[in-house]
Every structure is written in structure tokens, then in C-alpha cells.
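**Q** how would this look folded up:
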Amino acid sequence: MNDIIAYFSSIPSSHRSLILIGGITIFWLIENTFPLFQMQYRKWQHAGINFFLTFTTILVNFVLAFILIKTANWTTENHFGLLHWLPKIPIWLYTITGLLLLDLIGAYLAHFVQHKIKFLWRFHIVHHTDTWIDTTTANRHHPGESVIRFIFTTLGVLILGSPMWMVFLYQSLSVIFSQFNHANISLPNKLDTLLSYFIISPNMHKVHHHYVLPYTDSNYGNIFSVWDRLFGTFTTLPKEELIYGVDTHMASEENNKLKNLLQIPFQKSRSAKNN
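**A** Model (predicted):
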């Protein structure tokens, strides 16, 4: 455990980039070999759009990183936050507790709020417009959403008093798990169901990308599935019934053109998601 802490305390930017690129590469190869759906699309053209939005996410996080670092350092220096107020516990339990709570605030809560507040939904909807869900969809976020998610992550660090090594570990795991649960991979149903009791499995997250309510507003988690089960937002849908996308933007000129995707938050609001 101490080796993990030491590594993530000073993880080079090149290693963080390698985690991102390596994860996409591995899951890209797996989904090509064991696809959940045989999707008829230009995979590289689709990936190009998602890679551009991934780059903007990286850029936003790079520009704002100093805020996150200063926040984590301040909480550590001042012993501020829930993790500092815990009784002395084993380091492995401290780490799991921190990761669970960072996932609650930085992922589940951020995701839930974006579905419930119309202004935030305007940015998050870009992620849901993808009608071909694969591993490249994981970081298909409008730059505005990247800022929103950064704010929630920073809020989580402030509330919890997370040390920077834990933040880097959480972000690395978040990237890998998001690429995994978005990947167009076919797992045995029993294995996927078993995984969904602990983590966000591929089939579990695909339900969130079904194009209509109530499925769109379910399964908000990113790493751990406990929050969806605890807060009653967990649901299932047979994979044979899945239709990807969001019902207000099903035309290809709306969901498969980069220029339009960047403009969606500023366009005239469409009607609410249908039941």
C-alpha cells in the first residue's frame, strides 16, 4: 500500500497520459474481438469526434489543476475534512473510504445533478447524444461539462480533505472504469451481474445510455455501484432492448457533427426527455 501511495504522490504526467491512452487501446482491441453489438458505423470517424472532446477535457483539467492541488494541500496542512476527522484506521481502509466518498461526490453527485438541473443538462446531453456507445464515449464531454465535473471533484477534495496521492489514484481509476463500462464488450450475463454488485459493469452503465426515461435517469455511478443501489437509482434493462442516444437528438446531423455538439448547450432548448 505504501508503494502505491508513493507512486501516486509523484506520478508523472506522462504516466497519467499512458493510463488514458493504454486503457482506450486495450478496451478498443477487446471490443473489436468480443463486441456486445455489431454496430454499423465509421469507427474512426466516430472516435475522432470523441477524441477531440477527450482532448478538451484534458485541457480543462490541465489548466485548472492548480486549484485542485492547492485545495488538497490546504486540507492536508490544516487537517480539514472528513478523512482527517476519522479515528485511526488501517491505510487500506482509509484509502477505500476515501475512494468511495470521492466517487460519491465527484462522480455520482455530479452526474445526478447534471440530470436534474436544466442548465447543466444542456452540457451533459452532449455525452448522451452518442448513438454508438464504445470505449471512446467515456470522455465524450462538452468542455463546459468538464468544468462542471472539475468543480465537483474539487468540492469532494475540500469536503473530504483528500491528499493529492488519493486524488491522482481516484482519477486514474475513474478513467479506466469509465472506459471499461462504456466499452462495447460482451461479458457473460452472470459475470456482468456479479460485477454490478460491486462496480459499474458494462451492461449496467449501458442502461443509462438508453434513449428515453426512466432509464436515462438511472445508474449514475462511475466506479462503485453501491451509490445507485443505496439511493434507489439502480435499474436494469435487457441488452436486446437498448437503443443508444437521447430522444431529443436522434438525427445524425445533431449527434455526429462536432460543430453541432459544441453548440448544443447554447441552442434553443428542446422538450424534456420523453417517458
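
**Q** can we go C-alpha only for contacts and neighbour counts from here?
**A** Noted.

**Q** Number of residues surrounding Ile69?
**A** By other C-alpha atoms under 10 Å, the residues close to Ile69 number 15.

**Q** Report all helices and strands that the one helix or strand Leu64 maps to contacts.
**A** Leu64 is part of helix 43-78 when elements are defined by DSSP states H and E. Packed against helix 43-78, as judged by 3 or more C-alpha pairs under 8 Å, 6 or more residues apart in numbering; DSSP states H and E, are the following elements: helix 143-160, helix 164-182.

**Q** Let me know the next secondary structure element after the longest one.
**A** Counting by DSSP H and E, the next helix or strand C-terminal to helix 164-182 is helix 189-195.

**Q** Show me the contact partners of that next one.
**A** 201-204 (C-alpha atoms under 8 Å, 6 or more residues apart in numbering).

**Q** Pick the one among those closest to Thr75.
**A** Distances from Thr75 to the contacts of helix 189-195, taken as C-alpha to C-alpha, are shortest for Ser201 (33.0 Å).

**Q** what's the distance between the closest residue in space to that closest one that isn't next to it in sequence and Asn50?
**A** When the adjacent residues along the chain are set aside, Ser201 lies closest to Asn181, with 5.4 Å between them (C-alpha to C-alpha, 6 or more residues apart in numbering). Here the distance between Asn181 and Asn50 works out to 16 Å (C-alpha to C-alpha, to the nearest Å).

**Q** Contact partners for Val226?
**A** Residues counted as contacts of Val226 (C-alpha under 8 Å, 6+ apart) are 197-199.

**Q** picking up where we left off before, ok, the residue nearest to Ser201 to Phe112 distance?
**A** Between Asn181 and Phe112 the distance is 17 Å, computed by C-alpha to C-alpha.

**Q** Counting neighbours, go ahead and name the busier of these two.
**A** Between Asn181 and Phe112, counting by other C-alpha under 10 Å, Asn181 is the more crowded of the two (25 against 18).

**Q** His209 is in contact with the more buried one, correct?
**A** No: because the distance of 11.2 Å does not satisfy C-alpha atoms under 8 Å, Asn181 is recorded as not touching His209.

**Q** distance between the helix holding Leu64 and the chain's centre?
**A** In terms of C-alpha atoms, centre = their mean, to the nearest Å, the gap separating the centre of helix 43-78 from the centre of its chain is 12 Å.

**Q** Would you do the same for the sequence below? I want to compare the two.
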Amino acid sequence: MSWIETNEAIFRLSVFVAVLAVMLLAEWRRPKRPLTRTRRERWRGNISLTVFNTLTLRLFAPLTAVGTAAWAQAHHVGVFNVLALPEVFAIILTLVLMDLAIWYQHKLFHQWPWLWRLHLVHHADMDIDVTTGARFHTVEIWLSMLIKCLVVMMLGAPVMGVILFETLLSGMAMFNHSNVALPKQVDAWLRRVIVTPDMHRVHHSTRFHECNANYGFNLSCWDRWFGTYVPQPRKGHKGMRIGLAEVSQATDASHILGMLRLPLRWRILQRAYQNNKETQAHEPSHRHIQKPR
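**A** Below is the predicted model:
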């Protein structure tokens, strides 16, 4: 058993802190957009929700994705264990196939109304920065963990592969949600393989066809292959509006209690649904291609 497996918590925490520090510094030195709300106001809610979600998972979740992988390996459950694949090959397949599973899960959370009620908490943030990457409703976090455990069990994913995937998931979420202005050539080169901040920022637009695009968190190929790729926002990165047009109150967008009760705000949900129908009817269905700004 490797050092990473025996020291999973230390490894994941170290990577998390390192990526967070780098992205915070990058946001401070090279911000892409001016913020519409103060960091203190937004971070208080986003970080509080993240801590609350982490504690509920640690205290009440019967099994984590890593624990599921260990159980599947011990009981020879899952495709990789049945086929007895070499560990290196199984780890690579785990990273790729779980990435695809998260992409499809993300798409479903946009398409199914009852899942969108939960996921809109993530999109209600009126700005987007490194803290947005961990801002999710508690019920969505639990559902996501359940889905990951099911995928891990079906694959028979190795423990090392799942640890690396979970570490990659949190690290890339902070990276592609960051408010960082990458040089255009660097962004163009990186997005050939991975999701960049500019690519994912389009997904947080208030425009219907931009919000329902660019679902990837790590590999950028899935959106290209499945026709959900929008290169740039129609109004440019500095002119686009981020968040949800139906959520404008700070209590709904920035306070933990407002975020937790947001899926129950029926008037907001009904108005959002109606606006989406009207926007979908009037907006062209083609993907917007223009030079980045």
C-alpha cells in the first residue's frame, strides 16, 4: 500500500491548500472581472456552506467513494476487479470514466427540474471565484457522493484511482472557477485538453444557452464530442452577467440560510422556469463563436 493510500487525508488536504493558495494569489494579481459584491460578503456564505457540507459528510455519510473502492476490491466487485486489470491501467480508466460520469451527472442536474432546484444554489452566486467551486447545496453533495459510490462500485475502481480522482475533482473545481485572467494563448492551448477558467465561466452566464453548456470540470473533450461546447460568451467575459437573473437578493445568493432554503422558493423557481422557456424560444440554438475578450 502506497504512502498516498495510508495518508489519504493528509495528501488531499495538502493538495487542496496548495491549489487554493495558488489560485487566491493568481486572482489577486491577475483578476479577470471586477467583483460585484465584496469578498467578505460572498466568502462568508460560500465557505460556511462548504464547511457545513464537509462536516455532514464526515459525520453522517455511511461510506465515501474511497471506502466504496476498498470494499469493492475486498469483495471482488466491479468490472476492473472481475477482469483483474493491471492497477496502472485501471487507475487511468478510473480517472477518465469517472470524469465522464461527473460530466453526465452535471448535465442531468441541469435538465431534470427537481435536480436543478438543488443545483441552482451553485449558479446563484453573483460572482465566480475560487470559492464558488465548492458552493453546492447539502442535498446535492449527498446525491453526488451516492452517484460516485455507485460508479466506483460498478467499475471496481482501485483505491488509488479514486483518491487521485477526488483530489483532482476538488483541485480542478477551484482552478476552473477562479477569477483569473490567463493569457489568451495559454487558455487556447490548455482548453484543448482541460477545462480552463474562461471556458467554465461561460457556464455561469445568465443566458440560457450559455448556462446549459460547458459541463466539464476536468477534460474538455466531452463538451466538444457531445455538442455542448460554447467557446466564448456572447457579450464577452467582462460584459457577461453571472448568476441567475431570478436571484438578486444577497440573502438568497450569499448567506448560508438563504442558499439552503433556495430550492424551496417556489416563486423564484416558477419564474426561472418561465424565463428559461421564453429565452429558449427566442435565442438561436447554435453555439456562439467569437474572439475572447
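
**Q** Got a TM-score for the pair?
**A** After superposition, the two chains reach a TM-score of 0.89 (TM-score structural alignment, normalised by the length of the first structure), with 269 aligned residues with a C-alpha RMSD of 2.1 Å.

**Q** before we move on, the earlier item: quick one: contacts for the residue in the second structure that the residue nearest to Ser201 of the first structure lines up against?
**A** In the second structure, the residue matched to Asn181 of the first structure (TM-score structural alignment) is Asn176. Contact partners of Asn176 of the second structure, counting by C-alpha under 8 Å, 6+ apart, are 130, 133, 195-201, 217.

**Q** Closest one to Pro158 of the second structure out of those residues, please.
**A** Looking across those and measuring by C-alpha to C-alpha, the closest to Pro158 of the second structure is Phe217, at 21.4 Å.

**Q** re the thing from before, in TSV, list the helices and strands packed on helix 43-78 of the first structure along with distance to Thr216 of the first structure.
**A** TSV is the format used below for these (distance: least, C-alpha to C-alpha, whole Å):
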stretch	distance to Thr216 of the first structure
helix 143-160	17
helix 164-182	14
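
**Q** do you know which of these lies nearest Ile19 of the first structure?
**A** The stretch from those with the least distance to Ile19 of the first structure (C-alpha to C-alpha) is helix 164-182; that distance is 7.0 Å.

**Q** To what extent does the closest one diverge from the second structure after superposition?
**A** Compared with the second structure after fitting, helix 164-182 of the first structure has a mean deviation of 0.9 Å; criterion: mean C-alpha distance after the TM-score superposition for the first structure.

**Q** list the buried ones in that helix?
**A** Within helix 164-182 of the first structure, the residues that qualify as buried are 164-182, counting by 16 or more other C-alpha atoms under 10 Å.

**Q** Can you check what angle separates it from helix 143-160?
**A** Put simply, helix 164-182 of the first structure runs at 130 degrees to helix 143-160, going by axes from the mean of the first three to the mean of the last three C-alpha atoms, to 10 degrees.

**Q** Now which residue in the first structure aligns to Ile128 of the second structure?
**A** In the first structure, the residue equivalent to Ile128 of the second structure is Ile133, according to TM-score structural alignment.

**Q** can you check Ala188 of the second structure too?
**A** Ala188 of the second structure maps onto Thr193 in the first structure, with residues paired by TM-score structural alignment.

**Q** count of residues packed around that match?
**A** 18.

**Q** do you know how far it is from Pro238 of the first structure?
**A** When distances are taken as C-alpha to C-alpha, Thr193 of the first structure and Pro238 of the first structure turn out to be 12 Å apart.

**Q** Next: Asp103 of the first structure.
**A** 26 Å.

**Q** Equivalent analysis for Ile24 of the first structure, please.
**A** Look at Ile24 of the first structure and Pro238 of the first structure: by C-alpha to C-alpha, they are 26 Å apart.

**Q** between these two, who's got more neighbours?
**A** Neighbours per residue (other C-alpha under 10 Å) separate Ile24 of the first structure from Pro238, with Ile24 holding more: 21 against 10.

**Q** Spell out which helix or strand contains that one, please.
**A** Secondary structure assigned from DSSP H and E places Ile24 of the first structure in helix 13-33.

**Q** so how far is that helix off the chain centroid?
**A** Going by C-alpha atoms, centre = their mean, the spacing between the C-alpha centre of helix 13-33 of the first structure and its chain's C-alpha centre is 15 Å.

**Q** For it, give me every contacting residue.
**A** Contacts of helix 13-33 of the first structure from elsewhere in the structure, counted by C-alpha under 8 Å, 6+ apart, are 134-136, 172, 175-176, 179-180, 183-186.

**Q** just so I know, which of the helices and strands packed on helix 43-78 of the first structure lies nearest Ser269 of the first structure?
**A** Scanning those with C-alpha to C-alpha as the criterion, the closest one proves to be helix 143-160, at 16.3 Å.

**Q** The closest one aligns to what range in the second structure?
**A** Using TM-score structural alignment, the residues of the second structure aligned to helix 143-160 of the first structure are 138-155.

**Q** so how much does the matching stretch differ from the first structure once superposed?
**A** After superposition, stretch 138-155 of the second structure averages 1.1 Å from its match (mean C-alpha distance after the TM-score superposition for the first structure).

**Q** mind checking how far that stretch is from the chain centre?
**A** Between the centre of stretch 138-155 of the second structure and the centre of its chain there are 14 Å (C-alpha atoms, centre = their mean).

**Q** for that stretch, which positions count as buried?
**A** Residues 138, 140-141, 145-149, 151-155 are the ones in stretch 138-155 of the second structure that count as buried (16+ other C-alpha under 10 Å).

**Q** Select the longest helix from the second structure.
**A** helix 87-111 (DSSP state H).

**Q** now the angle from it to helix 159-176?
**A** Using the same axes, to 10 degrees, the inter-axis angle of helix 87-111 of the second structure relative to helix 159-176 is 50 degrees.

**Q** And Phe123 of the first structure? What does it align with in the second structure?
**A** Using TM-score structural alignment, Phe123 of the first structure lines up with Leu118 in the second structure.

**Q** Have a look at how far, on average, the helix or strand harbouring its match is from the first structure.
**A** Leu118 of the second structure belongs to helix 113-123 when assigned by DSSP H and E. Once the two structures are superposed, the average separation between helix 113-123 of the second structure and the matching residues of the first structure is 0.6 Å (mean C-alpha distance after the TM-score superposition for the first structure).

**Q** ok, now which ones touch the residue lying closest to Ser186 of the first structure once chain neighbours are set aside?
**A** Setting aside the residues directly before and after it, Ser186 of the first structure is nearest to Leu36 in space (C-alpha to C-alpha, 6+ apart), at 4.2 Å. Under the criterion of C-alpha under 8 Å, 6+ apart, the contact partners of Leu36 of the first structure comprise 184-187.
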